[in-house]
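[1] Sharing a model prediction with you, sequence too.
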Amino acid sequence: MRATSEFATTRRRFVREAALGVAGLGLLPASAWSCSSQGGASQGGARGRATGTGLVWDDRYLDHVLIRADGGRPPEIPERLVRIREELVARGLDEATVALAPEAEPRLHIEAHHTPEHVASIRELEVTGPVAELAVSGALTGIDAVATGQVLNAFCAVRPPGHHANNTGAEEGFCYYSNAGVAARYAQQAYGFERVLVIDWDYHHGNATQNAFYDDPTVLFFSAHDWAAYPQTGDPALTGEGEGSGLNINVHLDCGATDDDMLRRWDDTLSPAVAAFDPDFVIVSAGFDSRMDDLLGCFALTDDAFRRMTRVAMDYADACCEGRLVSMLEGGYNLDGTALATAAHIETLLED
């Protein structure tokens, strides 16, 4: 159920013009956005305007503990979710959101995205294997809830993260399965949404997401990161190939990058690309290691940056696809900082 050419042109022009000024303080409120005809065909048919923000959560995400070969623990620890939960409860966000348990069956979708060898290797991990599948289930549950109109948008508090998970048969950058990648394809295949926008604001480049869709004209991938950091794959010269040429956008930000540095790139790079692409669904790889004082990052983003990025991502979704947006936790290793940024993100999602 696509818009007519005239409507699509109007919508793209409006998104381009209205998205200007992201780096400033005067963002347009959601009510100022309009869309002549909402994009995206759904197997369930048209839906009315949904309301509410879903929160995917499961205590089993705490069971996964990553141990290094030397016996030490890297900073991707269960306490990340514990501290997030504490902050959400303290602000009443647990009650303000719609509780979503990860119920979607992930196996077939994981197998369609990853090689049999990779899947078999991860499934051999006694505790982590099932929890990694549960993380994918959480992401798919978020897609289900938004696509069917149960909620307007959703945040998936899942772990382990996923945007570094290729097909090596092992953990990569704390990741096992490509949560966002599997979710993007699921939105297309299960619900018929043609074009998916994936925004990755993690401090580290989302290399697995890039690799999954590098030649795919149906997915626009934007990653703003420190190219010098792990996994050192975010070369801005990599813009996609074949039919996907121009739809892979890597933005390098220097160590010490500020709110304005990040948001300026949304202005000059992401917003025009979104206007031209005209997505039917928005997915955010929400890594909060791009926040100031993170253990593995060196950006200086404040919680206000995450509020503003969230608001603009919502504006993209409002203008193009009836508000459909699902975000999922990626990195973020300063326990207090990650919790504060996550709460700011969810508070903004609730604004609609």
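    Nice, thanks for sending it over.
[2] Please make it C-alpha for all contacts and neighbour counts, starting now.
    OK.
[3] Can you give me the end-to-end span of stretch 330-337?
    14 Å (C-alpha to C-alpha, to the nearest Å).
[4] what about the nearest residue to residue 169 once chain neighbours are set aside, which helix or strand?
    Nearest non-adjacent residue to residue 169, counting by C-alpha to C-alpha, 6 or more residues apart in numbering: residue 118, 4.0 Å away. Assigning secondary structure by DSSP states H and E places residue 118 in helix 116-123.
[5] Structure two is appended below for comparative analysis:
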Amino acid sequence: MIDLYTDAVFELHETGHHPECPARLASVRKQLEQSHRFEQCRVHGSVPADPQTILRVHSQSHLDRIETTSRHGGGRLDPDTVMSPESANVARRAAGTAVGAVDTVLGESGRQAVCLVRPPGHHALADRAMGFCLFNNIAIAAAHARAAHGLDRVLIVDWDVHHGNGTQDIFYEDGQVYFFSVHRWPFYPGTGDVGETGAGAGLGTTCNLPLQFGISRSDYRSAVANALEDFARRARPQLVLASAGFDAHRADPIGSLGLETEDFAVLTELVDDVARTYCEGRLVSFLEGGYDLDALAESVDCHLSTLIDRDRERAASASQ
């Protein structure tokens, strides 16, 4: 059974008239209630991350700035990134949820988890918030998997329409966290060219698949399948983490690569195949972008239902 992490507290991060708004999760929750997904999963709430957990990835000055900005009523950290009085608490809980999901998945062979959290994380740098993101949830999860569970090969797959520049930057010279990103190019934030492959000990552990607007859906899927299979063979991961952004959907108002909802089932299957091949199915996904409320809700439901169906198939096969 899939572990689903969700909590109404994530809607307390108020952003005003902004694409990354509480209504995103409200829309997803309504869709999952209508499709009865909550009844098909083990549902968990959230817990705040310990500061030391966050500091594995972020600087003390960054953590202090997030805390101070919330205490003073919120405000803008950059032209895109907004905080309210509750934002620091919500961001700590998003990071804590990431850590808790990793602990759950690594505690039982084959277990998988989906984390419906906000604010998103993949643009957040070690010392700076950016692009709607306060703490880099998936980077914190990867660092925790290494520090608390002794892993030395973690694969992050990012299919958000925007390049996960924060995640790439944090692990660019690391050598133990592999980063694969498929994204629209050229596009915000301007990083993610094919020549960005890592440096030092991390040389070869970053794989960018930049795709131009107008690519056909079939070409998109084929490109991802081929590149991810090759990169996963090199990484041989002990855990797979997915930055599951849904703003490559054709209806998205600030992204789009022309994908339809069902294309996220294909992406989910590809990442699940990697997890099954190399690490007994261990996979955790984290909500990133997706700003058309209906398309986001349908796409998250598609992602989750694909994992549920595949988990049932695997359980049935194992019992025969």
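    Noted; the coordinates are in hand. Just so it is clear, the model here is predicted, and its values are computed rather than measured.
[6] in structure 2, what residues pair with the helix holding residue 118 of structure 1?
    The alignment of helix 116-123 of structure 1 onto structure 2 (TM-score structural alignment) spans residues 60-67.
[7] just checking, residue 99 of structure 2 touches residue 144?
    Yes. Contact criterion C-alpha atoms under 8 Å: residue 99 of structure 2 and residue 144 qualify, at 6.5 Å.
[8] Compare these two and say which one has the larger neighbour count.
    Set side by side, residue 99 of structure 2 and residue 144 show more neighbours around residue 99, with 26 against 22, by other C-alpha atoms under 10 Å.
[9] Matching the more buried one against structure 1, which residue comes up?
    Using TM-score structural alignment, residue 99 of structure 2 pairs with residue 140 in structure 1.
[10] which helices and strands does the host helix or strand of its match pack with?
    Secondary structure assignment for residue 140 of structure 1, by DSSP H and E: helix 128-147. Contact analysis of helix 128-147 of structure 1 by 3 or more C-alpha pairs under 8 Å, 6 or more residues apart in numbering; DSSP states H and E lists strand 53-56, helix 107-113, helix 116-123, strand 153-156, helix 179-191, strand 325-329 as its packing neighbours.
[11] mind redoing it with 7 Å?
    strand 153-156, helix 179-191, strand 325-329 (3 or more C-alpha pairs under 7 Å, 6 or more residues apart in numbering; DSSP states H and E).
[12] closest to residue 133 of structure 1 out of these?
    Among those, the nearest to residue 133 of structure 1 by C-alpha to C-alpha is helix 179-191 (9.1 Å).
[13] The closest one vs structure 2, mean deviation?
    Following superposition, helix 179-191 of structure 1 is found to deviate from structure 2 by 0.8 Å on average (mean C-alpha distance after the TM-score superposition for structure 1).
[14] what does that helix correspond to over in structure 2?
    Against structure 2, helix 179-191 of structure 1 falls on residues 137-149 (TM-score structural alignment).
[15] how distant is that stretch from the center of its chain?
    13 Å (C-alpha atoms, centre = their mean, to the nearest Å).
[16] go on, stretch 320-340 of structure 1?
    7 Å.
[17] any chance you could map the helices in structure 1?
    5-19, 79-90, 93-96, 107-113, 116-123, 128-147, 179-191, 207-212, 259-265, 271-277, 303-321, 335-349 (DSSP state H).
[18] deepest of these, which one?
    Highest mean neighbour count among the helices of structure 1 (mean count of other C-alpha atoms under 10 Å): helix 128-147, with a mean of 26.
[19] Off-centre distance for that helix?
    Offset of helix 128-147 of structure 1 from its chain centre (C-alpha atoms, centre = their mean): 13 Å.
[20] Show which residues not belonging to it make contact with it.
    56, 60-61, 64, 102-106, 122-123, 151-154, 156, 158-160, 176-177, 179, 183, 187, 324, 326, 328 (C-alpha atoms under 7 Å, 6 or more residues apart in numbering).
[21] which ones are touching the residue nearest to the spatial centre of structure 2?
    The centroid of structure 2 falls nearest to residue 243 when counting by C-alpha atoms, centre = their mean (2.3 Å). Residues counted as contacts of residue 243 of structure 2 (C-alpha under 7 Å, 6+ apart) are 157-160, 285-288.
[22] right, and out of those residues, which lies closest to residue 123 of structure 2?
    Using C-alpha to C-alpha, the contacts of residue 243 of structure 2 come closest to residue 123 of structure 2 at residue 288, 9.6 Å.
[23] Tell me if I'm right that that closest one and residue 242 touch.
    No. Contact criterion C-alpha atoms under 7 Å: residue 288 of structure 2 and residue 242 do not qualify, at 9.5 Å.
[24] Between the two, point out the one with more neighbours.
    Per other C-alpha under 10 Å, whichever of residue 288 of structure 2 and residue 242 has more neighbours is residue 288, with 32 against 25.
[25] residues in contact with the residue nearest to residue 169 of structure 1?
    167-169.
[26] Can you match the residues you listed up with structure 2 and say which hold?
    With the contact criterion set to both residues aligned by TM-score structural alignment, their matches' C-alpha atoms under 7 Å, the contacts of residue 118 of structure 1 that also touch in structure 2 are 168-169.
[27] Of the contacts of residue 118 of structure 1, grab the buried ones for PyMOL.
    Of the contacts of residue 118 of structure 1, the buried ones can be selected in PyMOL as follows, counting by 16 or more other C-alpha atoms under 10 Å:
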select buried, resi 167+169
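[28] which one among the contacts of residue 118 of structure 1 gets closest to residue 350 of structure 1?
    Checking the contacts of residue 118 of structure 1 one by one against residue 350 of structure 1 (C-alpha to C-alpha), the nearest turns out to be residue 167, at 35.8 Å.
[29] Please report how far that closest one lies from residue 102 of structure 1.
    Distance, residue 167 of structure 1 to residue 102 of structure 1, by C-alpha to C-alpha: 24 Å.
[30] do the same with residue 311 of structure 1
    Counting by C-alpha to C-alpha, the gap from residue 311 of structure 1 to residue 102 of structure 1 is 25 Å.
[31] and if you look at residue 306 of structure 1?
    Residue 306 of structure 1 is 25 Å from residue 102 of structure 1, by C-alpha to C-alpha.
[32] With residue 248 of structure 1 instead?
    Shown here: residue 248 of structure 1 relative to residue 102 of structure 1, a distance of 30 Å by C-alpha to C-alpha.
[33] Repeat that for residue 56 of structure 1.
    7 Å.
[34] out of those two, which sits in the more crowded spot?
    Per other C-alpha under 10 Å, whichever of residue 56 of structure 1 and residue 102 has more neighbours is residue 56, with 26 against 21.
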